[in-house]
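# Predicted structure and sequence below. I'll ask about it afterward.
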Amino acid sequence: MTTPVSDSNSSFSARDVRQLRAGDYLPAFALPALDGSVWSTEQLAGRKALVVFFRFASCPFCNLRLHKLIQLQAQLPADFAMVAVFDSSAAELRPYAERHSAPFPVLADEGAAVHRQYGVRYSWWGVLKGMVTRLPTALYSMLAKGYWPTAFSGALHTMPMNFLVNADGRIATAYYGADEGDHLPLEDILSFI
């Protein structure tokens, strides 16, 4: 079964891309990390992991979620891997992501080729829904932490994706966000551990 990755308001061509499901193997990819290295899914071999695909570098919802994942890291076993992938170039991502000092790889998917490989959805409706339902409760945190978009790169209507991966490389949970701030609940990550 295929799922369209774009809605009628998308600037991307409407084509069918299969979304991943539990039981599928995590598709292999390699992307530049903020430290200048190239990170590859081979580095997850034999480890449980969370792979999160975010929107553009200055997305306030994304930066708030990245902050929460960094805080969650202290509750996770040392052998559990987390990886954050943004729909931005490394140069555009660096000023926003480096201030987090993430203890896990933050990767740049300029052009969103890996996002599309993973079945990303693009939705202007999801952007509007996130603004209406999530912004009122998250606004204070975003402003207090300085997470406000000052520049835009990548697609503004990218919806987030979260994948919990077993040590054998198979996806345990494939979570496709319904709006711009919709991520897998943190409790689900802790339960997976």
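That came in fine, so what should we check first?

# can we go C-alpha only for contacts and neighbour counts from here?
OK.

# Tell me which residue lies nearest the centroid of the chain.
By Cα atoms, centre = their mean, the chain has its centre lying nearest to residue 53, at 1.9 Å.

# show me the contacts for it.
Applying Cα atoms under 8 Å, 6 or more residues apart in numbering to residue 53 gives the contacts 84-87, 115, 160-162.

# do that again at 6 Å, thanks
Each residue near residue 53 by Cα atoms under 6 Å, 6 or more residues apart in numbering is listed here: 85-86, 160-161.

# swap in residue 130?
Neighbour list for residue 130: 179-181 [criterion: Cα under 6 Å, 6+ apart].

# That one falls within a helix, correct?
Yes. Judged by DSSP: H, G, I helix; E, B strand; the rest coil, residue 130 forms part of a helix.

# Pull up the gap between it and residue 60, please.
Here residue 130 is placed at a distance of 11 Å from residue 60 (Cα to Cα, to the nearest Å).

# The closest residue to residue 112 other than its chain neighbours: neighbour count?
Closest residue to residue 112 apart from its sequence neighbours, by Cα to Cα, 6 or more residues apart in numbering: residue 87 at 5.4 Å. Burial of residue 87 is recorded as 27 neighbouring residues (other Cα atoms under 10 Å).

# now the helices: where do they sit in this structure?
In the chain, the helices defined using DSSP state H lie at 60-72, 90-97, 113-117, 124-133, 135-145, 186-192.

# Quick check: buried residues in the first one?
In terms of neighbour count (16 or more other Cα atoms under 10 Å), helix 60-72 has its buried residues at 60-67, 69-70.

# relative orientation of it and helix 90-97 in degrees?
60 degrees (axes from the mean of the first three to the mean of the last three Cα atoms, to 10 degrees).

# want to compare, so here's the second one:
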Amino acid sequence: MSESLNHLLADLHAQRVATWEPAALQINIDQRQRLVNEARTEDFVRAGDTLEPFTLLKVEGGSLSRDQLLAKGPAVLIFFRFAGCPACNIALPYYQRQLYAPLRALGVPLVAVSPQVPERLVEIKTRHNLELQVASDPDNQLGRRLGILYSFDEASRNAALAKGNSIGETTGTGTWELPQPTVVVIARDGSVAFAEVSPDWLVRTEAAPILRAVEHLLGQTPVQIAI
């Protein structure tokens, strides 16, 4: 897979460096660096964990449970921030291009998950004509269990309020909490086969390791043993 998500995200950052006011750019950089520096990695979901039953809300209506997702085998969850997040509008179409077809051929559901309420979250699916599923994690319930949530720092909150809104108004959740970009591959028995959390939302998991994890789980490729 020659296309790199992180190259696309680096291009977004370069565009911001060229066009944003320095003060606004620094707030963005400082928030992302703080999340990296203060990441509670011991709380993050990891391979070997077991995910107890959960329920997501599909943006088209209806619900999607853990057991529905795993009815025929493994599933892949990709956590993102919200429908208007510029980096997410790069990441989700990338995962659609690089992962949707090969995972569908393997019978593996691909679901993008955000805490944003379904009636607002649906816009990212329609904007990009996404075939992958998009679902809401109500009240960040699953994200909290996975240990992947963060809250805006004071400078970021003030910057948002100066523009006339809070992230809680944008998402419909009423809070400043969002998930850090995270990929979770869940085995059919509910155990976590692969997990990666990215505290800096401009650094995200590429498609190749996700697909490799699924193939290993399905026994389609030999597991590489470190020596």
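Perfect, thanks for sending it. Remember, it's a predicted structure, so these values are computed and weren't measured experimentally.

# Tell me how they score on TM after superposing.
Here the TM-score for the pair of chains, by TM-score structural alignment, normalised by the length of structure 1, is 0.69; 157 aligned residues with a Cα RMSD of 2.9 Å.

# re earlier: I'd like to know which of the helices of structure 1 is closest to residue 170 of structure 1.
helix 186-192 (13.3 Å; Cα to Cα).

# tell me which residues of that closest one are tucked away?
Going by 16+ other Cα under 10 Å, helix 186-192 of structure 1 has these buried residues: residue 189.

# wait, residue 161 of structure 1 sits on residue 176?
Yes. With contact defined as Cα atoms under 6 Å, residue 161 of structure 1 reaches residue 176; the gap is 4.6 Å.

# Mind checking which of the two has more residues around it?
A count of neighbours by other Cα under 10 Å puts residue 161 above the other of residue 161 of structure 1 and residue 176, at 25 against 21.

# how about that one, what's its match in structure 2?
By TM-score structural alignment, residue 161 of structure 1 lines up with residue 182 in structure 2.

# just residue 187 of structure 1 next, same as before
So, by TM-score structural alignment, residue 187 of structure 1 is matched to residue 208.

# Tell me if residue 216 of structure 2 really is in a helix.
Yes. Residue 216 of structure 2 forms part of a helix when assessed by three-state DSSP.

# Tally up the residues packed near it, please.
Neighbours around residue 216 of structure 2, by other Cα under 10 Å: 15.

# OK, contacts around residue 39 of structure 1?
By Cα under 6 Å, 6+ apart, the contact list for residue 39 of structure 1 reads 30-31.

# Translate it into the numbering of structure 2.
Under the alignment (TM-score structural alignment), residue 39 of structure 1 maps onto residue 64 of structure 2.

# Residue 90 of structure 1 -> structure 2?
Under the alignment (TM-score structural alignment), residue 90 of structure 1 pairs with residue 118 of structure 2.

# okay but that match is in contact with residue 59, surely?
Yes. Counting by Cα under 6 Å, residue 59 is a contact partner of residue 118 of structure 2 at 4.5 Å.

# Map residue 51 of structure 1 onto structure 2.
Applying TM-score structural alignment, one finds that residue 51 of structure 1 aligns to residue 77 in structure 2.

# Could you do residue 114 of structure 1 as well?
Matched by TM-score structural alignment, residue 114 of structure 1 corresponds to residue 142 in structure 2.

# mind checking how far its match is from residue 148 of structure 2?
Residue 142 of structure 2 sits at a distance of 9 Å from residue 148 of structure 2 (criterion: Cα to Cα).

# how about the strands in structure 2?
Assigned by DSSP state E, the strands in structure 2 fall at 55-58, 63-65, 75-79, 110-114, 133-136, 149-151, 177-179, 182-186, 192-197.

# For residue 101 of structure 2, find the nearest of the ones you listed.
Nearest of those to residue 101 of structure 2, taken as Cα to Cα: strand 110-114 at 9.8 Å.

# May I have the residues that are in contact with the nearest residue to residue 192 of structure 1 once chain neighbours are set aside?
Distances taken as Cα to Cα, 6+ apart place residue 164 nearest to residue 192 of structure 1, at 7.7 Å, with adjacent residues excluded. By Cα under 6 Å, 6+ apart, residue 164 of structure 1 lies in contact with 49-50, 171-173.

# and if we set it to 7 Å?
Taking Cα atoms under 7 Å, 6 or more residues apart in numbering, we find residue 164 of structure 1 in contact with 49-51, 171-174.

# Format those residues as JSON lines; extra columns: distance to residue 22 of structure 1 and neighbour count.
Listed next are these as JSON lines, based on distance: Cα to Cα, whole Å; neighbours: other Cα atoms under 10 Å:
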{"residue": "49", "distance to residue 22 of structure 1": "14", "neighbour count": "24"}
{"residue": "50", "distance to residue 22 of structure 1": "13", "neighbour count": "23"}
{"residue": "51", "distance to residue 22 of structure 1": "14", "neighbour count": "20"}
{"residue": "171", "distance to residue 22 of structure 1": "5", "neighbour count": "22"}
{"residue": "172", "distance to residue 22 of structure 1": "5", "neighbour count": "21"}
{"residue": "173", "distance to residue 22 of structure 1": "5", "neighbour count": "21"}
{"residue": "174", "distance to residue 22 of structure 1": "6", "neighbour count": "21"}
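
# Redo these as a markdown table? Include distance to residue 3 of structure 1.
A markdown table is the format used below for the contacts of residue 164 of structure 1 (distance: Cα to Cα, whole Å):
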| residue | distance to residue 3 of structure 1 |
| --- | --- |
| 49 | 25 |
| 50 | 23 |
| 51 | 20 |
| 171 | 18 |
| 172 | 19 |
| 173 | 17 |
| 174 | 14 |
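
# so how many other residues sit close to the closest residue to residue 183 of structure 1 other than its chain neighbours?
Setting aside the residues directly before and after it, residue 183 of structure 1 is nearest to residue 177 in space (Cα to Cα, 6+ apart), at 5.7 Å. Other residues near residue 177 of structure 1 come to 18 when the count uses other Cα under 10 Å.
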